[in-house]
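S.K.: Okay, sequence plus prediction incoming.
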Amino acid sequence: MGDCVFNVLIQIRFMAKKSMIEREKKRARLVEKYAAKRAELKEEFRTATNPAEKLAIHRQIQKLPRNSAPSRKRNRCWVTGRPRAYYRDFGLSRNVLREWAHEGLLPGVVKSSW
């Protein structure tokens, strides 16, 4: 099976730029690093009643790195790095999903016919 996967990987033509993939990895690291602090500040913000206190907490949240927000993270295919047409169930883009399904590399995936 190892050779099959290797052959399929060679045939893929649609790779994202390496810099974009690395940027996304950096975002993932930042999200993980600041997750606890961000959650703590957001909880303080929810429980605060004084508007001045809320404003101060909001400013602290804004001072966190922009890329540490989970909404900045983009799902990418783990094989090609393609950001669009991403299938969460497999972690693959549609191109790789199609190729691997035809090769029989995805257990339980069959071509639909009706």
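M.R.: In hand now; what should we look at?
S.K.: Every contact and neighbour count from this point should use C-alpha atoms.
M.R.: Fine.
S.K.: Just the helices from this structure, written as ranges.
M.R.: 2-11, 18-47, 51-63, 94-103 (DSSP state H).
S.K.: among those helices, which is the most enclosed?
M.R.: helix 94-103 (a mean of 17; mean count of other C-alpha atoms under 10 Å).
S.K.: residues in contact with Lys33?
M.R.: By C-alpha atoms under 8 Å, 6 or more residues apart in numbering, the contact list for Lys33 reads Ser68.
S.K.: Put this next to the first one:
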Amino acid sequence: MARLILIEKNLKRKNLIKKYQAKRKKLKMLLKDKKLTMDSRLGIQSKLQDLPRSSSRIRYRNRCELTGRARGVYRKFGLSRIKIRELSLSGKLPGVIKSSW
């Protein structure tokens, strides 16, 4: 199981992403506008850099909801491969069955 501080830090990042998502998107769209002068684009770039570093989506890590495991996490379930196997074999995941062919 992942350390509790890592799970909390990731949750804090998720909240920051939600908070600054619209502002960051607006600044990026302005930055891509070729009609603006270079000076105004540099100003926009500095405003983008002034936003918190953790408000960027790239810094968020998908983690298992139950264990906090960072690798082998399925987006559809939000669980790690290990927990998916355990829960599906015990019949606690609806609609998931063991395949055989």
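M.R.: Arrived safely. Everything quoted here is computed from the prediction, not taken from an experiment.
S.K.: where does the TM-score land?
M.R.: TM-score for the superposed chains, counting by TM-score structural alignment, normalised by the length of the second structure: 0.93, backed by 100 aligned residues with a C-alpha RMSD of 1.1 Å.
S.K.: Next, format the helices of the first structure as TSV and append distance to Arg82 of the first structure.
M.R.: Listed next are those as TSV, based on distance: least, C-alpha to C-alpha, whole Å:
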stretch	distance to Arg82 of the first structure
helix 2-11	14
helix 18-47	9
helix 51-63	30
helix 94-103	9
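S.K.: what's the closest of these to Ala85 of the first structure?
M.R.: When the helices of the first structure are compared by C-alpha to C-alpha, helix 94-103 sits nearest Ala85 of the first structure, at 5.5 Å.
S.K.: The closest one maps to which residues in the second structure?
M.R.: The alignment of helix 94-103 of the first structure onto the second structure (TM-score structural alignment) covers residues 81-90.
S.K.: Please list all residues in contact with the nearest residue to Gly91 of the second structure once chain neighbours are set aside.
M.R.: In space, Gly91 of the second structure comes closest to Ile97 once its chain neighbours are excluded; the distance is 7.9 Å by C-alpha to C-alpha, 6 or more residues apart in numbering. For Ile97 of the second structure, the contact set (C-alpha under 8 Å, 6+ apart) comprises 88-89, 91.
S.K.: mapping those residues onto the first structure, which are still in contact?
M.R.: Of those, the ones still in contact in the first structure (both residues aligned by TM-score structural alignment, their matches' C-alpha atoms under 8 Å) are Ser88.
S.K.: Could you report the distance from the residue nearest the centre of the second structure to Lys98 of the second structure?
M.R.: Closest to where the C-alpha atoms of the second structure average out (C-alpha atoms, centre = their mean) is Tyr60, at 3.8 Å. Distance, Tyr60 of the second structure to Lys98 of the second structure, using C-alpha to C-alpha, to the nearest Å: 32 Å.
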